[in-house]
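Asker: Provided below for reference: sequence and predicted model.
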Amino acid sequence: MKFTVRVPASTANLGPGFDTFGLSLALHDVVEFETTESGVDIEVLDAGAGDMRRVPRTGRHLIMRALRAACGRLGTSPPGLRVRCHNAIPHSRGLGSSAAAIVTGIAAAYTLAGRELDADALHLAADFEGHADNVAASLYGGFVVAWESEGGFRAERLTPHHAIRPVVAVPSTQSSTHETRGLIPEQVPLADAVFTGGRTALAVHAMTSRPDLLLDATGDRLHQDYRRPAYPATMRLVDELRSRGIAAAVSGAGPTVLALPYGEQSGAGIVPPDVDVDGYEILAPAIDLDGVQIYLA
């Protein structure tokens, strides 16, 4: 059996929506699977190819761990597999590379079981990730609002406004989600909570109907400033872009910077020429509206 899984990158939080908002980006990992008699043979190309510690070539690879967990949930046993990973999503940059690997493994398990992806796939993916924003964006595409209730993780996919054209500034440096989360206090001032709650509600409206409100809607007092010591250059760029009227935020746990220009603002040229982006790669991926895709050979 041969099949291919294509999964998009994602950016999370979008400023105020900590662990809540996700946006799917048309920057894809493409992973080819072929069943074999036994064992696991993994080849990694492009992003992560030289990092054997973070991207192992054994059953410890995150794709394989997610695949085995999903097979267990589905009541199947994983076969031997040959896996070839064409990775376009930068690792440890706040663009959902781990979420994409988790979604890839779960999609592969469902494919091997002859099943369509269902709501349980989100629960399983979010259990792995610890939150649902990135994995929901990679699963469903578009703009997602995710939350956790007594019944588990849930997410709603919304269609983002057609004029929004994301731009990401990807630095050469990496960050650790675990480390940057540790900088966020367990309690914040009431005024900051009220500010961020209002901006979170506004962001749903701005992302879907009123992109002209995105500058205000991407304001945050919950997490970004607390994480400033982890990536001061990232926050300087966010501050500079916002001072020029461009909606900008840290992408996920960083250190990538997300900008959300719209209409005539759109394009990689949104970054003014006098803003220092030395050390950053500027990309302008479209919003991926499809989410994970599976192609049978």
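Answerer: It's in.

Asker: every contact and neighbour count from this point should use C-alpha atoms.
Answerer: Will do.

Asker: Thr4 - nearest residue in space that isn't next to it in sequence?
Answerer: Nearest residue to Thr4, sequence neighbours excluded (CA to CA, 6 or more residues apart in numbering): Glu32, at 4.4 Å.

Asker: just the element for that neighbour, please.
Answerer: strand 17-36 (DSSP states H and E).

Asker: which strands or helices does the following helix or strand past that strand pack on?
Answerer: Beyond strand 17-36 on the C-terminal side, the first helix or strand identified by DSSP H and E is strand 40-46. Packing partners of strand 40-46 (3 or more CA pairs under 8 Å, 6 or more residues apart in numbering; DSSP states H and E): strand 80-87.

Asker: what packs against the strand it packs on?
Answerer: Counting by 3+ CA pairs under 8 Å, 6+ apart, strand 80-87 packs on strand 17-36, strand 40-46.

Asker: here comes the other one, which I'd like you to weigh against the first:
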Amino acid sequence: MSFADHTIRVRVPGTSANCGPGFDAIGLACTVYNDLELTLKKEAGVKITISGEGAANIPCDGRNIVWRSVQYLLRKAGLLDQYPGAVIHMENNVPLSRGLGSSATAIVAGLKAANVLIGNRFNRRELLQFATDIEGHPDNVAPAIFGGFTVSTVTRGDVECFSFLPKFRMKLIVAVPDFPLSTRKARAVLPAQVPMADAVNNISRASMLVAALCKGNEKFLRNVFDDALHQPYRAKLIPGMYDVFAAARKAGALGANLSGAGPCLIAYALERRHCEEAVGEAMKAAFRQHDVEAKILIMDLDTRGAHIVK
């Protein structure tokens, strides 16, 4: 059966990794999306068009991460020689290099779309493994695939992921600063070793975070977003970071943390308290005190993950 010249459209949510203390382990999917249209071709060559976020900065040749992910999946299926070309159109709403999983979104979109076009030969667990192999860690690609909150582990290269939805409805308030920050630069400031007390701090809080979300016990969320493994070292890259956290909490948020490697900062609020607008304005004002302009995204938790758009 030939899958050439069939077009599929997939939608993938942006993500926020770490969620405070869950460094490289916990992630969530949020309601900002990138769409991808993919057509596989039997003729060599790739045509890539991009609209929206990052359109002027994303390569439209063989370096494009969507195309590389498509090729990765076709290689795994033994079909790379059969479909050496493609037509790709990307519609991006996830901010680029801001800590909302734009690269993970692209990887998952390429894998998901190619998999659908070849008859869904691989299940979601296999797609997670492929995406982690490409990205290097699962904390962003897992929620992009499964939606909701995810907890991931890697054992001798094999990825396992537990996905769940919290017992209460949350609002996610993201302050997007007007400057990018590459993951490579954000990782370069991290130490090779950390004190035992800092490791214990994160283990206890990450465990409490997952337990409180699963049980729906909001009172235990007040102190769980504090981190000692990456935020203290990355703070110098994001002016006013801790002041923005404090402003968000004062305005009614449960807590706030660095989104992924940054520079986006994300705050969490209970939907029933209707404080998300006030939290966003407080975060924006706190950033402005440090000469940083930021736009505010108020989102829900995405519950579907990557899916086909009819």
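Answerer: Yes, it's here. Only a predicted model underlies this, so the values are computations on that prediction, with no experimental measurement involved.

Asker: one step back: what residues are up against the residue nearest to Thr4 of structure 1?
Answerer: Lys2, Phe3, Thr4, Val5, Val83, Arg84, Cys85 (CA atoms under 8 Å, 6 or more residues apart in numbering).

Asker: Throw the residues you listed into CSV and include neighbour count and distance to Val170 of structure 1, thanks.
Answerer: Compiled in CSV, the contacts of Glu32 of structure 1 are given as follows (neighbours: other CA atoms under 10 Å; distance: CA to CA, whole Å):
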residue, neighbour count, distance to Val170 of structure 1
Lys2, 14, 33
Phe3, 16, 31
Thr4, 22, 27
Val5, 22, 24
Val83, 20, 27
Arg84, 17, 25
Cys85, 22, 21
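
Asker: okay, the angle between the lengthiest helix in structure 2 and strand 26-41?
Answerer: In structure 2, assigned by DSSP state H, the helix with the most residues is helix 196-215. Angle, helix 196-215 of structure 2 to strand 26-41, by axes from the mean of the first three to the mean of the last three CA atoms, to 10 degrees: 70 degrees.

Asker: buried sites along helix 196-215 of structure 2?
Answerer: Asn201, Asn202, Ile203, Arg205, Ala206, Met208, Leu209, Val210, Ala212, Leu213 (16 or more other CA atoms under 10 Å).

Asker: ok, stretch 63-74 of structure 1 next?
Answerer: Those would be Ile63, Met64, Arg65, Ala66, Leu67, Arg68, Ala69, Ala70, Cys71, for stretch 63-74 of structure 1 by 16+ other CA under 10 Å.

Asker: hmm, what's the outermost residue in structure 1?
Answerer: Glu37 (33.8 Å; CA atoms, centre = their mean).

Asker: gap between that residue and Thr218 of structure 1?
Answerer: 51 Å (CA to CA, to the nearest Å).

Asker: contacting residues for the aligned partner of Leu301 of structure 2 in structure 1?
Answerer: Here Leu301 of structure 2 is matched to Ile287 in structure 1, going by TM-score structural alignment. Listed by CA under 8 Å, 6+ apart, the contact partners of Ile287 of structure 1 are Leu23, Ser24, Leu25, Ala26, Gly141, Gly142, Arg165, Pro166.

Asker: same thing but at 7 Å, please
Answerer: Ser24, Leu25, Ala26, Gly142 (CA atoms under 7 Å, 6 or more residues apart in numbering).

Asker: ok, and the most crowded of these?
Answerer: Ser24 (34 neighbours; other CA atoms under 10 Å).

Asker: my understanding was that that one contacts Ala9; is that so?
Answerer: Yes. Assessed by CA atoms under 7 Å, Ser24 of structure 1 is found in contact with Ala9 at 6.0 Å.

Asker: common neighbours of those two, please.
Answerer: With CA under 7 Å, 6+ apart, Ser24 of structure 1 and Ala9 have common neighbours Ser138.

Asker: show me the strands in structure 1, by range?
Answerer: Counting by DSSP state E, one finds strands in structure 1 at the ranges 2-13, 17-36, 40-46, 80-87, 143-149, 152-158, 167-171, 248-250, 257-259, 280-283, 293-296.

Asker: in CSV: these, plus distance to Arg227 of structure 1.
Answerer: Compiled in CSV, the strands of structure 1 are given as follows (distance: least, CA to CA, whole Å):
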stretch, distance to Arg227 of structure 1
strand 2-13, 14
strand 17-36, 13
strand 40-46, 29
strand 80-87, 28
strand 143-149, 22
strand 152-158, 26
strand 167-171, 16
strand 248-250, 10
strand 257-259, 13
strand 280-283, 19
strand 293-296, 34
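
Asker: mind checking which of those is nearest Asp120 of structure 1?
Answerer: With CA to CA as the criterion, Asp120 of structure 1 lies closest to strand 152-158 of the strands of structure 1, at 9.2 Å.

Asker: check the mean deviation of that closest one from structure 2.
Answerer: Compared with structure 2 after fitting, strand 152-158 of structure 1 deviates on average by 0.9 Å (mean CA distance after the TM-score superposition for structure 1).

Asker: tilt between that strand and strand 143-149?
Answerer: Using the same axes, to 10 degrees: strand 152-158 of structure 1 against strand 143-149 is 160 degrees.

Asker: what are the buried residues along strand 152-158 of structure 1?
Answerer: Those would be Phe153, Arg154, Ala155, Arg157, Leu158, for strand 152-158 of structure 1 by 16+ other CA under 10 Å.

Asker: same deal with stretch 146-153 of structure 2?
Answerer: Those would be Phe146, Gly147, Gly148, Phe149, Thr150, Val151, Ser152, Thr153, for stretch 146-153 of structure 2 by 16+ other CA under 10 Å.

Asker: tell me the counterpart of the second one in structure 1.
Answerer: Using TM-score structural alignment as the criterion, Gly147 of structure 2 maps onto Gly141 of structure 1.

Asker: repeat that for Thr183 of structure 2.
Answerer: Using TM-score structural alignment, Thr183 of structure 2 pairs with Thr177 in structure 1.

Asker: thanks again, I'm all set now.
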